[in-house]
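> Dropping the sequence and predicted coords here.
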Amino acid sequence: MIQVEKIDTFTGHRDCVYALEKSGENHRFFSAAGDGFVVRWNLQKPDVGEMIAKVKNSVYSLAYLPKEDHLWVAQNQEGIHIIDLQSKQELRSLKLAPALYFDIQIYDNQAFVAGSDGIISVIDIDTLAFRKHIKAASVSVRCLAINPIERELAAGYSDNTIKIFDLKTFELKKVIMAHTNSVFTIKYSPDFRFLLSGSRDVRLKIWNAEREYALEEEIVAHTFAINHLSFSPDGQRFVTCSMDKSIKVWDTENMKLLKVIDRARHAGHGTSVNKVLWSDHEGQIVSCSDDRTISVWKLNE
């Protein structure tokens, strides 16, 4: 039987917290919010937040580059800020079209940025030159996932589809009529055999990446929109979080629900849980919410 222990609550953001990102150290992670603050937290020293950057507008997405020890910050309506984490100084910035930036994924010296204008911007990390603007819809691109084995880029859209692109040529390979509402989160399983998707339609779906993305399973996973999902470091479990204020823990192999973390039972979040991060530090799970807090959880068996 899994027991849930609430380790801590981090406070300090002055608006809804939208982004969580790992750092180069297992016990540290980054957050960003509607207040424009980008903060580094230490799981070994609870609630001691360290300001990394402050931008004018809200931030929905961050990406950490381990080799450079840089943090990419996507400021909504403006563009990318690249922060050197040693000096906490902005090294460079790149103006993008005025839009909301919902996701950043890094692969093979390229950054992929998902915009509300329907464009995936492909940016060379060294030169900050645009390699490609992928426009396959006029609605928001909400989430991205990269499969290095099949050399594919998956993107979830507000037109309820998941579109699969060739990672080299950026050609559109496949359109999956995936959900009945916006696709808010997609993640490949750690072995890259499956693509998981969560939607505003409250459904979690599992697609077989080795069989032309055939639908393997469909689960009514929450009562409101599924905002995000994250795999455990060993890949055996994953967590989903939702606008219904709950976090759910699942078994990867059989897609069985193992635990519900919520306000009533575990002093969980009071409003929408926007992101969840399964950290490498003692298997702790980090979640952030519209309630402006970040919570840290541990599963005990």
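Good, I have the coordinates. Residues are numbered from 1 along each chain as shown.
> all contacts plus neighbour counts: C-alpha atoms, from now on.
Noted.
> Break down the chain into its helices, ranges please.
Under the criterion DSSP state H, the chain contains helices at 263-266.
> and the end-to-end length of stretch 69-78?
Using C-alpha to C-alpha, to the nearest Å, one end of stretch 69-78 lies 23 Å from the other.
> List the buried residues in it.
Across stretch 69-78, burial judged by 16 or more other C-alpha atoms under 10 Å covers 70, 71, 72, 73, 74, 75, 76, 77, 78.
> can you check stretch 87-106 too?
Quick answer for stretch 87-106 (16+ other C-alpha under 10 Å): 90, 93, 96, 99, 100, 101, 102, 103, 104, 105, 106.
> Okay, and which of the residues you listed map to strands?
90, 93, 101, 102, 103, 104, 105, 106 (DSSP state E).
> Touching, the fifth one and residue 140? I think so.
Going back to what we said before, that points to residue 103. No - using C-alpha atoms under 8 Å as the test, residue 103 is too far from residue 140 to be in contact (10.9 Å).
> okay, and the common contacts of these two?
Here residue 103 and residue 140 have 114, 115 as joint contacts, going by C-alpha atoms under 8 Å, 6 or more residues apart in numbering.
> Now render the buried residues of stretch 87-106 as CSV, adding distance to residue 283.
CSV is the format used below for these (distance: C-alpha to C-alpha, whole Å):
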residue, distance to residue 283
90, 32
93, 34
96, 36
99, 35
100, 32
101, 29
102, 26
103, 24
104, 24
105, 23
106, 24
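> Residue 229: which of those is nearest?
residue 103 (13.3 Å; C-alpha to C-alpha).
> May I have the residues that are in contact with that closest one?
Counting by C-alpha under 8 Å, 6+ apart, residue 103 has contacts 60, 61, 62, 113, 114, 115, 142, 143, 144.
> Check it against this one:
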Amino acid sequence: MPIAVQKLASYRGHNDCVYTLAHGDQPNFFFSAAGDGMIVQWDLTKPDEGQLIATLPKSVYTLHRHEDSNLLIAGHNYSGIHIINWQEKREIASLQLTDAAIFDITSIDNLLLVGTGDGSLISVNLKTAQIVDQIRVSEKSIRTIVVNRISNEVAVGYSDNFIRIFDLHDLTLKYAFEAHTNSVFTLQFTKDGHYLMSGSRDARLKVWDVRGGYKLVNEVVAHLFAINDLVISPDGKYFATASMDKSIKVWDAESQQLLKVIDKSRHAGHGTSVNKLLWSSHENQVISASDDRTISIWSIIFE
């Protein structure tokens, strides 16, 4: 299938590597955070006009916008989580969870799930900002957490190369399997909830059958170096991967066939590692964040 790719803009507001992105409450809004501790809101209709939401004293590796409350939660390197009313640019609460880095945050209703560098999966009540539970089944970092409401499961990727599947309701461990030969950096469930896709530092993309007990159904040597992130298009038909090899790749979701490579030589892509992606429903635009301190906006048109 022919794909037209156009670089629409490059946002230059951060002073250090941009590690994370999060969707806003409208399709044209998104947030970014970086090694400079700055959290910035952007508008896809107003290129490079960011609004500073908060400045934290150390690196921010992950952001999560809680949809019901519309609060923004930042995972702060070595200092826990910060709960931010981004509309008022005001911090509501902070919670010192760990001395380790926080690499990912997601939520189940009013429960935050936080993955730390010491291997702890910590659940936090967002309303009370109190720890509910803490599960540690590995001493290696948790790098990624995703929720499947269809199967009522939570998938967690670890730096011990394992994927572990927990029950959505009580976080009991259901499955644990060595998925890759290196750290599992990114996970996504397909829109129908039937498959789990994983990307790793080993540069492999793998697909697992949820209903078949997470049996491996496909493996692709997807990049030259680590796969840092994987996002699915709003319609569920495509997905994109971001890599330490400086490229973004667009794939067919059903067949896992490569459709397009976006890189520096062909599309004026990033000059260093691409760390994070968002696939916005605003004009089907893809947003990428990089170690080169920039955020790029891409028009992806399937012809």
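The structure has been received and is ready for your questions. Note that the structure is predicted; figures quoted are calculated from it, not measured.
> if we can go back for a sec, check the ones in strands among the buried residues of stretch 87-106 of structure 1 and tell me the two furthest apart.
90 and 102 (21.0 Å).
> what are the ranges of the strands in the stretch 1-150 of structure 2?
3-11, 18-23, 29-34, 38-43, 51-55, 60-66, 71-76, 80-85, 90-95, 102-108, 111-116, 120-125, 130-136, 142-148 (DSSP state E, counting those that start in this stretch).
> got those as CSV, with distance to residue 245 of structure 2 columns?
Output for these, formatted as CSV (distance: least, C-alpha to C-alpha, whole Å):
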stretch, distance to residue 245 of structure 2
strand 3-11, 19
strand 18-23, 15
strand 29-34, 19
strand 38-43, 25
strand 51-55, 29
strand 60-66, 19
strand 71-76, 25
strand 80-85, 30
strand 90-95, 35
strand 102-108, 20
strand 111-116, 25
strand 120-125, 29
strand 130-136, 32
strand 142-148, 19
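> quick one: which of those strands is nearest residue 265 of structure 2?
strand 3-11 (12.6 Å).
> Structure 1: matching residues for that closest one?
Using TM-score structural alignment, strand 3-11 of structure 2 lines up with residues 2-10 of structure 1.
> ok, and for that stretch, which residues are buried?
4, 6, 9, 10.
> ok now do the last one, which residues does it touch?
Going by C-alpha under 8 Å, 6+ apart, residue 10 of structure 1 touches 46, 47, 48, 49, 293, 294, 295.
> count of neighbours near residue 185 of structure 2?
26 (other C-alpha atoms under 10 Å).
> what does residue 182 of structure 1 give?
24.
> Confirm for me that residue 70 of structure 2 is in contact with residue 26.
No - using C-alpha under 8 Å, residue 70 of structure 2 is not in contact with residue 26; the gap is 10.9 Å.
> so residue 241 of structure 2 makes contact with residue 256?
No - the pair residue 241 of structure 2 / residue 256 is not scored as a contact, 11.3 Å apart, by C-alpha under 8 Å.
> Which of the two has more residues huddled nearby?
residue 241 (25 against 18).
> Could you check how far that one is from residue 269 of structure 2?
According to C-alpha to C-alpha, residue 241 of structure 2 stands 14 Å off from residue 269 of structure 2.
> what about the strands in the stretch 201-301 of structure 1?
Using DSSP E, counting those that start in this stretch, the strands of the stretch 201-301 of structure 1 run over 203-208, 214-220, 226-231, 237-242, 247-251, 257-261, 273-278, 285-289, 294-300.
> out of those, deepest packed?
Ranked by mean neighbour count, the strands of the stretch 201-301 of structure 1 are led by strand 273-278 with a mean of 27 (mean count of other C-alpha atoms under 10 Å).
> Next, the residues that contact that one from outside, please.
With C-alpha under 8 Å, 6+ apart, strand 273-278 of structure 1 has contacts from 17-22, 227-233, 238-247, 284-290.
> quick one: that strand to strand 17-22, angle?
10 degrees (axes from the mean of the first three to the mean of the last three C-alpha atoms, to 10 degrees).
> how big is the offset of strand 273-278 of structure 1 relative to structure 2?
Superposed on structure 2, strand 273-278 of structure 1 shows a mean distance of 0.4 Å to its aligned residues (mean C-alpha distance after the TM-score superposition for structure 1).
> what angle separates that strand from strand 247-251?
Going by the same axes, to 10 degrees, strand 273-278 of structure 1 makes 40 degrees with strand 247-251.
> from the middle of its chain, how far away would strand 273-278 of structure 1 be?
The chain centre lies 8 Å from the centre of strand 273-278 of structure 1; the measure is C-alpha atoms, centre = their mean, to the nearest Å.
> Report the inter-axis angle for it versus strand 294-300.
Compare the direction of strand 273-278 of structure 1 with that of strand 294-300 by the same axes, to 10 degrees and you get 50 degrees.
> Among the contacts of residue 10 of structure 1, which one has the most neighbours?
Within the contacts of residue 10 of structure 1, residue 294 tops the neighbour count with 26 neighbours, counted by other C-alpha under 10 Å.
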